[in-house]
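Undergrad: dropping a prediction and its sequence here:
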Amino acid sequence: MAAKDEGTPDASAKDRLGFLLAYHGSSTETLIRRALATTGLAPRHAMTLIQLAEGPVTQKALIETLEVDPSVLVSLLNDLEGDGLVSRRRDPADRRRHIVEITPEGTARLEKSGTALDTVERELFADLSERDLTALRRILGKLRTAPEDFSCTEA
């Protein structure tokens, strides 16, 4: 075994967890996009419907939950409303606010997308036990991935 130079980095690409996570995230996103394409939804549309399945909410609450810019949400809702998957109405308690609600057709499309996603997840996580999946959820829940979590200072 050759001696390591002092200037040689310790970690190979396979040891860099950030790169591994990015690689697997990119691959997973591709699989999800393909699965959702069979339902006519993009991932952001599906995520919006998932949030709305819990009940009607204000546009402001959706912006906060989905962590998107208001203009992005309006575009998403325009698409979903155009397909008859959501409806928007003024809040009777405050006419300045809009309430967003999933429609019966949106619920049916969400169920179809759930089936497609179940297939992807079964294959993706086939080699993991329930204990592994629980640990993975716990660990992923601890990741600090929001931009405000990082202090980008140079050493």
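TA: Structure received.

Undergrad: going forward, measure contacts and count neighbours with C-alpha atoms only.
TA: OK.

Undergrad: ok, residues contacting the strand or helix carrying residue 71?
TA: Assigned by DSSP states H and E, residue 71 belongs to helix 70-82. For helix 70-82, contacts defined as Cα atoms under 8 Å, 6 or more residues apart in numbering pick out 44, 45, 59, 62, 63, 86, 87, 88.

Undergrad: in CSV, list the residues you listed along with distance to residue 35, secondary structure and neighbour count.
TA: Shown next, in CSV, are the contacts of helix 70-82 (distance: Cα to Cα, whole Å; DSSP: H, G, I helix; E, B strand; the rest coil; neighbours: other Cα atoms under 10 Å):
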residue, distance to residue 35, secondary structure, neighbour count
44, 13, helix, 15
45, 13, helix, 18
59, 27, helix, 19
62, 24, helix, 19
63, 25, helix, 17
86, 21, strand, 23
87, 25, strand, 18
88, 27, strand, 18
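
Undergrad: and here is the other one:
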Amino acid sequence: MTDPTQLSTHAGFLLGQLGFHTAYRFSDLLAPLGIKPRHFGMLKLLSAHDGRTQQELGEALEIHRNVMVGLVDDLEKRNLVERRRHPSDRRAHALHLLPAAHALLAKAEQRVAELDAELLSPLSPEDRARFLDLLRRTAEGNGLRPGVHPGLTR
């Protein structure tokens, strides 16, 4: 039988282990707020680009339009976003955050900050900055778009 500690010499294993742990912690922290990580990502993007069309946001997140419709339907049912006719293209819908979304997003962002602090607690502030820089460079070097989770597209 292979010694399981030998797996800790492989970057892929360590990243997978930490990614799995992080994904579950993230979901657990958002669950009491009634949202999932994909809702958080959409709300976060929309908070910076309020009034963009579903198509524009879907392209930015690399989400298939059918998945995007379901995601927006979810957020609309929760009274977090509203679809409005686009002012210059009546075939398109512009998405707008509703007041409840701003309050929810503030709570979610606080939980995300707590998770970051928890995950990075073994590292010094200097090591944290270096670690994040290395992760960003590794992700970009592997063709991953900044801010786009590949789990949304696959």
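TA: Noted; the coordinates are in hand. Please read these numbers as outputs of a predicted model, since none were measured by experiment.

Undergrad: circling back: equivalent range in the second structure for the helix holding residue 71 of the first structure?
TA: Mapped onto the second structure using TM-score structural alignment, helix 70-82 of the first structure covers residues 65-77.

Undergrad: likewise stretch 35-42 of the first structure?
TA: With TM-score structural alignment as the criterion, stretch 35-42 of the first structure aligns to 29-36.

Undergrad: how about residues contacting that stretch?
TA: Stretch 29-36 of the second structure has contacts (Cα under 8 Å, 6+ apart) with 27, 37, 104, 108, 111, 112.

Undergrad: need the counterpart of the third one in the first structure.
TA: Using TM-score structural alignment, the partner of residue 104 of the second structure in the first structure is residue 109.

Undergrad: how is the closest residue to that match other than its chain neighbours assigned, secondary-structure-wise?
TA: Excluding the flanking residues, the one nearest residue 109 of the first structure by Cα to Cα, 6 or more residues apart in numbering is residue 39, at 6.8 Å. Residue 39 of the first structure falls in the coil class when you classify it by DSSP: H, G, I helix; E, B strand; the rest coil.

Undergrad: how many neighbours does residue 39 of the first structure have?
TA: 17 (other Cα atoms under 10 Å).

Undergrad: how close does residue 99 of the first structure sit to residue 68 of the first structure?
TA: Relative to residue 68 of the first structure, residue 99 of the first structure is positioned 17 Å away (Cα to Cα, to the nearest Å).

Undergrad: again with residue 110 of the first structure
TA: Per Cα to Cα, residue 110 of the first structure is found 20 Å from residue 68 of the first structure.

Undergrad: neighbour-wise, which of these two wins?
TA: Applying other Cα under 10 Å to residue 110 of the first structure and residue 68 shows that residue 110 carries more neighbours, namely 24 against 13.

Undergrad: check contacts around that one.
TA: Contacts for residue 110 of the first structure (Cα under 8 Å, 6+ apart) come out as 46, 49, 50.

Undergrad: make TSV from the residues you listed and add distance to residue 19 of the first structure to it.
TA: Output for those, formatted as TSV (distance: Cα to Cα, whole Å):
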residue	distance to residue 19 of the first structure
46	26
49	30
50	29
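
Undergrad: hang on, the earlier thing: got a ChimeraX select line for the buried ones in the contacts of stretch 29-36 of the second structure?
TA: Typed into ChimeraX, the line below selects the buried ones among the contacts of stretch 29-36 of the second structure, using 16 or more other Cα atoms under 10 Å:
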select :37,104,108,112
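
Undergrad: residue 124 of the second structure pairs with which position in the first structure?
TA: When the first structure is aligned by TM-score structural alignment, residue 124 of the second structure is paired with residue 129.

Undergrad: and its match, how many neighbours does it have?
TA: Residue 129 of the first structure has 10 neighbouring residues, counting by other Cα under 10 Å.

Undergrad: mean shift of the helix holding residue 71 of the first structure relative to the second structure?
TA: Following the fit onto the second structure, the mean deviation recorded for helix 70-82 of the first structure is 0.6 Å by mean Cα distance after the TM-score superposition for the first structure.

Undergrad: what's the distance between that helix and the middle of its chain?
TA: Once both centres are worked out by Cα atoms, centre = their mean, to the nearest Å, helix 70-82 of the first structure turns out to sit 16 Å from its chain's centre.
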